[in-house]
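K.L.:
Kindly generate the corresponding structure for this input.
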Amino acid sequence: MSGQFGLLKQKRFRPFFATQFLGAFNDNLFKNALVVLLTFQAAHWTTLKPELLANLAAGIFILPFFLFSATAGQLADKYDKAMLARLVKVLEMAIMGVAAAGFFLTSLPVLMVALFLLGCHSTLFGPVKYAIMPQHLHEDELVGGNALIEAGTFVAILIGTLAGGLLAGSVEHPAWIAVGGFLVAAAGYLTSRGIPVAPPPAPELKVNLNPLSETWRNIAFARQNRTVFLSILGISWFWLYGALFLAQFPAYAKFVLGGGESSVTLLLATFTVGIGVGSMLCERMSGKHVEIGLVPFGSIGLTLFGLDLYFASPDALAGTTPHELLALLSIPAVWRVLFDLMMLGVFGGFFIVPLYALVQVRSSPDHRARIIAANNILNALFMVVGALGAAALLGKGLSIPALFGLAALLNALVAIYIYGLVPEFLLRFVAWLLVKAVYRLRTTGLENIPQEGAAVLVANHVSFADAVVIMGASPRPIRFVMDHRIFKTPLLGFVFRHCGAIPIASAKEDPAMMEAAFAEAARALADGDLVGIFPEGNITADGELQPFRPGVSRILASHPVPVVPMALAGLWGSFFSRVDGVAMKTPFRRGLFSDIALHVGAPVPAVEATPEHLQAQVRTLRGECR
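P.N.:
Model prediction:
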């Protein structure tokens, strides 16, 4: 974890982190201060009901995300993002001036204009916020950077919400709220001046001001990569799910737990700490690369703890006199509720951080900011739909705990749907689970696997788990050419069938299948994919390296791409190897967490990649450990 916190010492990250933290803090300071002010002093401002004002304020703040996200994405692709960040901070200071005028004039319309402009400020900064990170951070820093941003954002929301409520209740004149907001905005401007230059990827871009056509165009950019688009849908679903829970906290604290105002803060703080913990753990659990195997893990936790929150919610406390905070904490049922909220936050961090990093890594650099803009639009849309759906269900008499339980079940259905469309998420989860739960994997040379473009990966074949281990370590998906008989193994067969593995048979056994395998491998390389093969042809029966067959030469004849030699070490003697003559015979033969290694060598040009040369490379990488 020292690695990700080390980013806070780097000039390429620290000013940007501070700028976005202060922006999120200021949004929530002003928003909550205004809501509290209008709730408790509504008669001074309007004849509208306080609850209507609160929903009106929320709607006005989110409206710019629909109107201007597309434009914001274009600006972030056309201009230097560091310059845009500074201009956004200048706009934020001007907005606080508008807010001050609204407070002095006791004008609700002017204050709503200021709130709308603050929504515009967040809309403009959104694409900058996520598109700038891949320009300033290395690939192995993206998970840690996103973790810090997500944790920092939720902490800023919590502190800003608390500060806004305190400020609204303690100042003599409400204009001091705007003064406080101006000071925070000025601090954000000063930090933004330290953000390094982030050159635009598309300076020749002509900005289209039509929000409808440009929104559709941005979504089309996102849909060019199916995994990116479904990741965006996953992110949007998370914001719907999380916002649904957060919106119910006040009523849940009052009517279900029987608590007062301080209990709302407790629920929000617990959930926020959970998000922070989960986000911070992502880098350690993912090995510093974008590990989308954590996403299914996160969705499982979101479902289980959402359901448990339904069962844990007490009935006996409803309708009682509001408890003081200490009295509330003396009730055992409340601790289970807090634990569920904490774990919802933790697994939410596991879910959201890899998805944001995946969108950043796999989006086209020329369109990245516009794809982030499409993400922001869909996030806002999902949150509005979720809020309307929750309001309708609660209006029909559904209880808040039941709403939580229903949302958790829907989360499971959404997860199954997305993983069915893109099996890579589930497959990486299986690979991650195997590597983390059964073995202790050490890797060297992963940077030799190309970040993009076609390549052939060759490795020694020690066990039935070889491909899964390599998949779990590789930052990119791999299409393995594998003996067709392995597809008959119950669990591994399911994994390989759904990850696009290519079955192959010998010429004597099934010449048609062999020809089809080579044709499919050629298509995969033509599409820019990684193709993995085990040139020995079979799993070793004695742990030693067998002669490499000429199949790799045939693949390279039609597509002369680089070949990356890889060596697995330590798997001989494991449950999945043939050390006893038959694999998978003695469970836990070497216990749990046995040490294994994957060594990746430098790419070999196609003209030098003879079977003999590749075998020598793999043998050298493996060393004496089998």
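K.L.:
contacts and neighbour counts: CA atoms only from here.
P.N.:
OK.
K.L.:
Against Ala42, how distant is Pro511?
P.N.:
According to CA to CA, to the nearest Å, Pro511 stands 81 Å off from Ala42.
K.L.:
whoops, Tyr241 was the one
P.N.:
Distance from Tyr241 to Ala42, by CA to CA: 31 Å.
K.L.:
likewise Pro109?
P.N.:
With CA to CA as the criterion, Pro109 and Ala42 are 14 Å apart.
K.L.:
Quick check on the two: which one has the bigger neighbour count.
P.N.:
Counted by other CA atoms under 10 Å, Pro109 and Ala42 do not tie: Ala42 has more neighbours, with 16 against 12.
K.L.:
mind listing what the residue nearest to that one when sequence neighbours are not counted touches?
P.N.:
Nearest residue to Ala42 in three dimensions, chain neighbours excluded: Pro50, at 6.4 Å (CA to CA, 6 or more residues apart in numbering). The contact partners of Pro50, taken as CA atoms under 8 Å, 6 or more residues apart in numbering, are Leu38, Thr39, Phe40, Ala42.
K.L.:
Now secondary structure too, for those, in CSV please.
P.N.:
As requested, the contacts of Pro50 are exported to CSV (DSSP: H, G, I helix; E, B strand; the rest coil):
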residue, secondary structure
Leu38, helix
Thr39, helix
Phe40, helix
Ala42, helix
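K.L.:
Highest neighbour count among these?
P.N.:
Leu38 (23 neighbours).
K.L.:
correct me, but that one touches Glu51?
P.N.:
No: at 9.4 Å, Leu38 does not count as touching Glu51 under the criterion of CA atoms under 8 Å.
K.L.:
buried ones in the strand or helix carrying Pro64?
P.N.:
Assessed by DSSP states H and E, Pro64 sits inside helix 50-78. By 16 or more other CA atoms under 10 Å, the buried positions in helix 50-78 come out as 50, 53-54, 57-58, 60-78.
K.L.:
Equivalent analysis for stretch 133-140, please.
P.N.:
Buried-residue list, stretch 133-140, by 16+ other CA under 10 Å: Met133, Pro134, Gln135, His136, Leu137, Glu139, Asp140.
K.L.:
Same question for stretch 427-437.
P.N.:
Leu427, Arg428, Phe429, Val430, Ala431, Trp432, Leu433, Leu434, Val435, Lys436.
K.L.:
list the contacts for the first one?
P.N.:
Leu427 is in contact with Gly293, Val495, His498, Cys499, counting by CA under 8 Å, 6+ apart.
K.L.:
Apply 10 Å and report the result again.
P.N.:
292-293, 296, 419, 433, 468, 471-472, 477, 494-496, 498-499 (CA atoms under 10 Å, 6 or more residues apart in numbering).
K.L.:
Got a ChimeraX select line for the buried ones in those residues?
P.N.:
In ChimeraX, this line selects whichever of the contacts of Leu427 come out buried by 16+ other CA under 10 Å:
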select :292,293,296,419,433,468,471,472,477,495,496,499
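K.L.:
what two of the contacts of Leu427 are the furthest from one another?
P.N.:
Ile292 and Phe494 (18.7 Å; CA to CA).
K.L.:
I'd assumed Ile292 was in contact with Leu426.
P.N.:
Yes: applying CA atoms under 10 Å, one finds Leu426 in contact with Ile292, separated by 8.6 Å.
K.L.:
and this one, so I can compare the two:
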Amino acid sequence: MNTRTLNLPLASTGMFAVLGAQFFSALADNAILIVAIALVKARGAGEMAPLLQGAFVLPFILLAPFVGQIADGFPKGRVMLAANAFKLIGAVLIACGIQPILGYGLIGVGAAVYSPAKYGILSQMFAADRLVRANGMLEGSTIAAILLGLLLGGWLADHSMAWAFAGVIGAYALAAAINLLIPRLAPENPAPTFAPRALIRRFGQALRTLMRDPDARFSMLGTSVFWGCGSTLRLMLFAWVPVALTIQDNQTPANLMGVVSIGIVAGAAIAAGAAIAAGCISLDKVNRSLIGGLLISPIVLCLAHINQLLPASLLMATIGVCGGIFVVPLNALLQQRGHESVGAGNALAVQNSMENTVMLLFVGAYSLANRADLAVGTAMTGFGLLLSVSILLLALARLARGKATMARSRC
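P.N.:
All right, here's what the predicted structure looks like:
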């Protein structure tokens, strides 16, 4: 396995290329989600919104044994370029009238291939002392793109679907062009074969290796719970806003998603900037990120009983801040452990498989609650309680293991 790291400065052309490509790709990813939801709502099929989310995350699960090795077996910048091409084709097909679920599923294929490459490339470009900061910069770029993509997607969906699709397609094309500026790094962990059976076996080995590593296991479980709940909350907003706030447009739920994104940017800055400089949240003190995770669920429970836009916006921003503090150090921790064992691309593919399996389960549960005509406020309360129990169990297990390790070291 190639463990060589370039150890680039953070303010390098390569880093700016990664940030730019990720910005425009993520902007288009989030704009097309709002546009696709608006499209099925306009057709009188709003109940298909959870199916859109399912079509997007399913490729992450089905392709997990392959995308990690693709990311590690080829130059990651070129993998990102090919993945953006898949996304571009999916957006063009939806614009041309194909069933949105199919087109959005193709975008999910591109996203599944893109994800392990975009995060895995950081561990080849930066040493461990810069890796959390690099992740913070990438996460900040991603969330800024999510914010702008949600805002533009919501606004354009309410005004002009033609312009909405033009903007999405243009953003994907620009991301693909910027991908060409990313340094052409050597493959990190080339496979002797790309035969499906062999790749599935390698994926299983990577999964077992990471699950036996306490740090990697903690990271994957923590991020899976966070993003699983985040994807469910995003869908809930489209049902909750008309009921709780009596606002019927596409812009308001998109804006609230954007407020969460602003909060995550702030949380990422805390985790990767001032807090790291002070030694508060670093790879050797990652347990402190649990504070952010534990604070999310009480805020969600409060949100379920809000009926005014300003308090709802403040609570959503706070959820974002706590989420950024929680998830950024966990991502960096997994990249470091993966880079030292199975390859960062394989580690991110395993993580994506776990995260998206949890997303599919949570979204499926919400879809069942929706079909059972469960009040959205009740569903949100149950969702908050589930999140609280999940992160609390994770925290207790992590802290118990830490105490056991300290006890053994004293013997």
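K.L.:
re earlier: what is in contact with Leu426 and Ile292 of structure 1 at once?
P.N.:
Trp432.
K.L.:
circling back to that earlier point, so can I have CSV of the buried residues of stretch 133-140 of structure 1 showing distance to Lys288 of structure 1?
P.N.:
Compiled in CSV, the buried residues of stretch 133-140 of structure 1 are given as follows (distance: CA to CA, whole Å):
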residue, distance to Lys288 of structure 1
Met133, 15
Pro134, 14
Gln135, 17
His136, 16
Leu137, 12
Glu139, 8
Asp140, 5
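K.L.:
How far does stretch 338-346 of structure 2 stretch from one end to the other?
P.N.:
7 Å.
K.L.:
list the buried ones in that stretch?
P.N.:
For stretch 338-346 of structure 2, by 16+ other CA under 10 Å, it's Gly338, His339, Ser341, Val342, Gly343, Ala344, Gly345, Asn346.
K.L.:
which residues do Pro109 and Ala42 of structure 1 both contact?
P.N.:
Counting by CA under 10 Å, 6+ apart, nothing touches both Pro109 of structure 1 and Ala42.
K.L.:
quick one, longest helix in structure 2?
P.N.:
Using DSSP state H to define each element, structure 2 has its longest helix at helix 376-410.
K.L.:
Is it correct that Ala473 of structure 1 is in contact with Phe429?
P.N.:
No: look at Ala473 of structure 1 against Phe429 with CA under 10 Å: they stay out of range, at 11.6 Å.
K.L.:
list residues touching both of those two?
P.N.:
Glu291, Val435.
K.L.:
and Glu204 of structure 1, how many neighbours?
P.N.:
10.
K.L.:
Can you give me every residue that contacts it?
P.N.:
Applying CA under 10 Å, 6+ apart, the residues near Glu204 of structure 1 are Asp77, Lys78, Tyr79.
K.L.:
Between those residues, which sits nearest Leu329 of structure 1?
P.N.:
Among these, and counting by CA to CA, the member closest to Leu329 of structure 1 is Asp77, at 49.9 Å.
K.L.:
Tell me which residue of structure 2 lines up with the closest one.
P.N.:
In structure 2, the residue matched to Asp77 of structure 1 (TM-score structural alignment) is Asp72.
K.L.:
and what of Glu150 of structure 1?
P.N.:
Using TM-score structural alignment, Glu150 of structure 1 sits opposite Glu139 in structure 2.
K.L.:
contacting residues around that match?
P.N.:
19, 22-23, 119, 133, 145, 264-265, 267-269, 272, 324, 327-328, 331.
K.L.:
Repeat that for Ile262 of structure 2.
P.N.:
So Ile262 of structure 2 contacts 140, 143-144, 146-147, 256, 268, 316-318, 320-321, 324 (CA under 10 Å, 6+ apart).
K.L.:
can we see that at 7 Å?
P.N.:
Leu147, Ala317, Gly320 (CA atoms under 7 Å, 6 or more residues apart in numbering).
K.L.:
Contacts for the helix or strand Leu118 of structure 1 falls within next, please.
P.N.:
Assigned by DSSP H and E, Leu118 of structure 1 belongs to helix 108-131. The contact list for helix 108-131 of structure 1 (CA under 7 Å, 6+ apart) reads 27, 45, 60-62, 64-65, 68-69, 72-73, 76, 81, 85, 88, 92, 95, 98-99, 102, 360, 368-369, 372-373.
K.L.:
In structure 2, point out the residues matching the very next helix or strand once past it.
P.N.:
Under the assignment DSSP H and E, the closest C-terminal helix or strand after helix 108-131 of structure 1 is helix 133-136. Aligned using TM-score structural alignment, helix 133-136 of structure 1 spans residues 122-125 in structure 2.
K.L.:
ok, the equivalent of Val168 of structure 2 over in structure 1 to Leu329 of structure 1 distance?
P.N.:
In structure 1, the residue paired with Val168 of structure 2 is Gly181, using TM-score structural alignment. The gap separating Gly181 of structure 1 from Leu329 of structure 1 is 34 Å, by CA to CA.
K.L.:
If you drop the residues flanking it in sequence, what lies closest to the alignment partner in structure 1 of Gly377 of structure 2?
P.N.:
In structure 1, Gly377 of structure 2 lines up with Pro401, judged by TM-score structural alignment. Leaving aside its sequence neighbours, Pro401 of structure 1 sits nearest to Tyr310 (CA to CA, 6+ apart; 4.7 Å).
K.L.:
Check whether the one you found really touches Ala402, as I assumed.
P.N.:
Yes: here Tyr310 of structure 1 reaches Ala402: they are 6.0 Å apart, a contact under CA atoms under 7 Å.
K.L.:
quick one: which of the two has more around it?
P.N.:
For Tyr310 of structure 1 versus Ala402, the count of surrounding residues by other CA under 10 Å is larger for Tyr310: 20 against 17.
K.L.:
Which element, helix or strand, includes the more buried one?
P.N.:
Going by DSSP H and E, Tyr310 of structure 1 is part of helix 294-312.
K.L.:
Does anything pack onto that helix? Which helices or strands?
P.N.:
helix 332-362, helix 400-421, helix 424-437 (3 or more CA pairs under 7 Å, 6 or more residues apart in numbering; DSSP states H and E).
K.L.:
So which of those is the most surrounded?
P.N.:
helix 332-362 (a mean of 23; mean count of other CA atoms under 10 Å).
K.L.:
That one packs against which elements?
P.N.:
helix 139-170, helix 226-251, helix 261-286, helix 294-312.
K.L.:
Pull the residues that contact the shortest one.
P.N.:
With contact meaning CA under 7 Å, 6+ apart, helix 294-312 of structure 1 is reached by 333, 336-337, 340, 343-344, 347-348, 350-351, 354, 401-402, 404-405, 408-409, 411-412, 415, 425-426, 429.
K.L.:
Next one: Ala269 of structure 2 relative to Pro298 of structure 2, how far apart?
P.N.:
From Ala269 of structure 2 to Pro298 of structure 2 the distance is 23 Å (CA to CA).
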